[in-house]
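>>> next comes the sequence, and after it the predicted model I'd like to discuss.
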Amino acid sequence: MNETLIIIGLTLLGLCFGSFVNAAVWRIKKKKNLWNDRSQCVHCHHKLAAYDLIPVFSWLSLRGKCRYCKKPISRQYPFVEVAVALFFVGSYLFWPYMLTGVAPWLIFSLWLIAGVMLAILFIYDLKWLLLPDKATFPLIGVGVLTVAVKLVTAQDIATTLISTALAVLILSGIYLIVFIWSKGKWIGFGDVKLGLALALLLGDWQLALLALFLANLIGCIVVLPAMAQNKLKRTSHIPFGPFLIAGFIIAGLFGPAIIDWYLAISMIGIPTTDTI
């Protein structure tokens, strides 16, 4: 298939799914049906027509205001739509595995679906410091399907299962221990469930360890300067889900290359039998 057509198709799909993400966030918050409820203005609650829901274009044509009540529409809407589209296209361009055959394309498709769920969780956690089960449980389901596909095509099923189990211990088990130890003060149980989903999606203990490291690194880069400037306090509630999601995406797309690079440089200077 022509690569240009694939990129165009992924861009359009990403924009549409980004629009769904925006709607899903509010539907979950308002405890409405995720799939059947009509989209509406968050201010006047007017039901939106199809031409009000064209990703990015509708927001631009309306100059960021509701067609009916004229109140401003958050920039979050076009931003999320573009972000999901970039995730779709970027995932294709930087996918670290060969997309040849049904199974690799199926795993890639599950990755994109997971990205949609992750976008919902990312925004929801930023806004309300909560990772809702309505997005987390479907994400775990996508992770289980990903593991199933890998097992069907795996040359060594035992190794795949062990690596996945170790990934779960790293990304979910550690957070479970922290959750129990702190009695839920340091992290929420939602992070434990999110870690389980991400571990299943990665299915590799090395990638899980990298994702954990990156999540904490990104968290430190964001939080420590804010604390130094007194924008955050030690007692401030900080959503960790977005950091975990960011670390997961980097590990998923660039993890194999990062691990290979690390192993290569770690071998430099180690004497071999020829030099002893």
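Perfect, I can see it now.
>>> make it CA atoms for all contacts and neighbour counts henceforth
OK.
>>> ok, which stretches of the stretch 51-200 of the chain are strands?
Using DSSP state E, counting those that start in this stretch, the stretch 51-200 of the chain contains no strands.
>>> structure B:
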Amino acid sequence: MLIVAATMLGLLCGSFANVLIARIPAGEGWAKGSSRCPQCRHDIAWYDNIPVFSWLWLRRRCRHCQEPIPGRYPLVEISVGVLFGLVAWQFGSSAVAWLLAFSALLTVALAAIDFEHHRLPDPLVFAMAGAVLVLLVTDAALTGDWAALARAGIGALALGGFYFVLWFAYPKGLGFGDVKLAVPVGAVLGYLGWGALAVGAIGGPLVGGLLALVASIRAGGVKGVRFAYGPAIIGAFWIAVLWGPAIATWYVDLAAGWAV
């Protein structure tokens, strides 16, 4: 029941993520006003704003102007819902689970914005950093696991420092928003363990390389190709959160087998 409830809550939060994706890059306030069509600016009724279902019921078009509703809307809602369910499955209802659920909302929004606008807005990155600080300290206080909090600090410095060096060496190839995002990402992964931190650190460039390959194929060559790197950090983050320790253990066992 916890997983089902978390998934349903995630779908609703995914609808809110779409508000952030639409309004923050445009410089609009997200806390006030009802949802509205980006084309005709008509307010959207609550029954037309049910996650996924309304998109299907309206046949992917605005009720008022008949403009197509992009598939990004249900994709974001489903992504947040799935991540909420996976977090509940892996972490229950702990303080870390609440942090990861909030991170799911923000990271999905950040990935979508970076894909579309090639930037990671500070309000979302700083909101994630603030939540990481508060909830990790809270969890450490409740569990008495201060060593995990120390690992979080090391993870923040290590991953943030790694991307800072990359940005400093080649600022045209990496935005400073990626550096700022790496700090809370590294803190969470460090808190979860060395295995999660290692997988997240190594996974970022690997996922980034895959995104670069896809972008090059779509552009018909590598010259002048630009792609958003934030989703690579975010994708590696979630791989590490959900399966990092298992991947790290598998790799260590494999390496040990090779050594023998």
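Sure, I can see it. Since we're looking at a predicted model, the values are computed, not measured.
>>> run through the residues that contact Trp111 of structure 1.
Trp111 of structure 1 makes contacts with Leu201, as judged by Cα atoms under 8 Å, 6 or more residues apart in numbering.
>>> return the residue of structure 1 aligned against Ile50 of structure 2.
The equivalent of Ile50 of structure 2 in structure 1 is Ile54 (alignment by TM-score structural alignment).
>>> okay, now its match: neighbour count?
Neighbour count for Ile54 of structure 1, taken as other Cα atoms under 10 Å: 15.
>>> same deal with the one 10 residues further on?
Neighbour count for Gly64 of structure 1, taken as other Cα under 10 Å: 18.
>>> check contacts around it.
Contacts of Gly64 of structure 1 (Cα under 8 Å, 6+ apart): Pro72, Ile73, Ser74, Arg75.
>>> before we move on, back to that, contact partners for the match of Ile50 of structure 2?
Ile54 of structure 1 neighbours (Cα under 8 Å, 6+ apart): Cys16.
>>> again, 10 Å this time
Leu15, Cys16, Ser19, Leu60, Ser61 (Cα atoms under 10 Å, 6 or more residues apart in numbering).
>>> what's the closest of these to Trp261 of structure 1?
Leu15 (33.9 Å; Cα to Cα).
>>> which helix or strand contains the equivalent of the closest one over in structure 2?
Taking TM-score structural alignment, the alignment pairs Leu15 of structure 1 with Leu11 from structure 2. Here Leu11 of structure 2 sits within helix 2-23, counting by DSSP states H and E.
>>> circling back to that earlier point, how close does the match of Ile50 of structure 2 get to Leu145 of structure 1?
31 Å (Cα to Cα, to the nearest Å).
>>> try Leu106 of structure 1
10 Å.
>>> and for Asp204 of structure 1?
Taken as Cα to Cα, the span from Asp204 of structure 1 to Leu145 of structure 1 is 15 Å.
>>> neighbour-wise, which of those two wins?
Each of Asp204 of structure 1 and Leu145 has its neighbours counted (other Cα under 10 Å); Asp204 has more, 21 against 17.
>>> contact partners for Pro256 of structure 1?
Contacts for Pro256 of structure 1 were tallied using Cα under 10 Å, 6+ apart; they are Pro96, Tyr97, Gln206, Leu207, Leu210, Tyr262.
>>> let's see that with 7 Å instead.
Going by Cα atoms under 7 Å, 6 or more residues apart in numbering, Pro256 of structure 1 touches no other residue.
>>> for the aligned residue in structure 2 for it, identify the helix or strand it belongs to.
Under the alignment by TM-score structural alignment, Pro256 of structure 1 pairs with Pro245 in structure 2. If you go by DSSP H and E, Pro245 of structure 2 is part of helix 230-259.
>>> once aligned to structure 1, how far is that helix on average?
Average distance, helix 230-259 of structure 2 versus aligned residues of structure 1 after superposition (mean Cα distance after the TM-score superposition for structure 1): 1.6 Å.
>>> which positions in that helix come out as buried?
For helix 230-259 of structure 2, the neighbour count (16 or more other Cα atoms under 10 Å) marks 230-242, 244-245, 247-248 as buried.
>>> next one: stretch 27-35 of structure 1
Arg27, Ile28, Leu34.
>>> and which of those residues is nearest Leu166 of structure 1?
Ile28 (32.1 Å).
>>> need the counterpart of Gly29 of structure 2 in structure 1.
Under TM-score structural alignment, Gly29 of structure 2 pairs with Asn33 in structure 1.
>>> what kind of secondary structure is its match in?
With DSSP: H, G, I helix; E, B strand; the rest coil as the basis, Asn33 of structure 1 sits in coil.
>>> for it, give me its contacts.
Arg27.
>>> quick check: it vs Trp26 of structure 1, distance?
Asn33 of structure 1 is 10 Å from Trp26 of structure 1, by Cα to Cα.
>>> Ala259 of structure 2 and Thr249 of structure 2, how far apart?
Using Cα to Cα, one gets 15 Å for the distance from Ala259 of structure 2 to Thr249 of structure 2.
>>> again but with Lys223 of structure 2, I slipped
For Lys223 of structure 2, the distance to Thr249 of structure 2 - Cα to Cα - is 39 Å.
>>> His64 of structure 2 now?
Distance from His64 of structure 2 to Thr249 of structure 2, by Cα to Cα: 54 Å.
>>> do you know how far the match of Ile50 of structure 2 is from Val142 of structure 1?
For Ile54 of structure 1, the distance to Val142 of structure 1 - Cα to Cα - is 27 Å.
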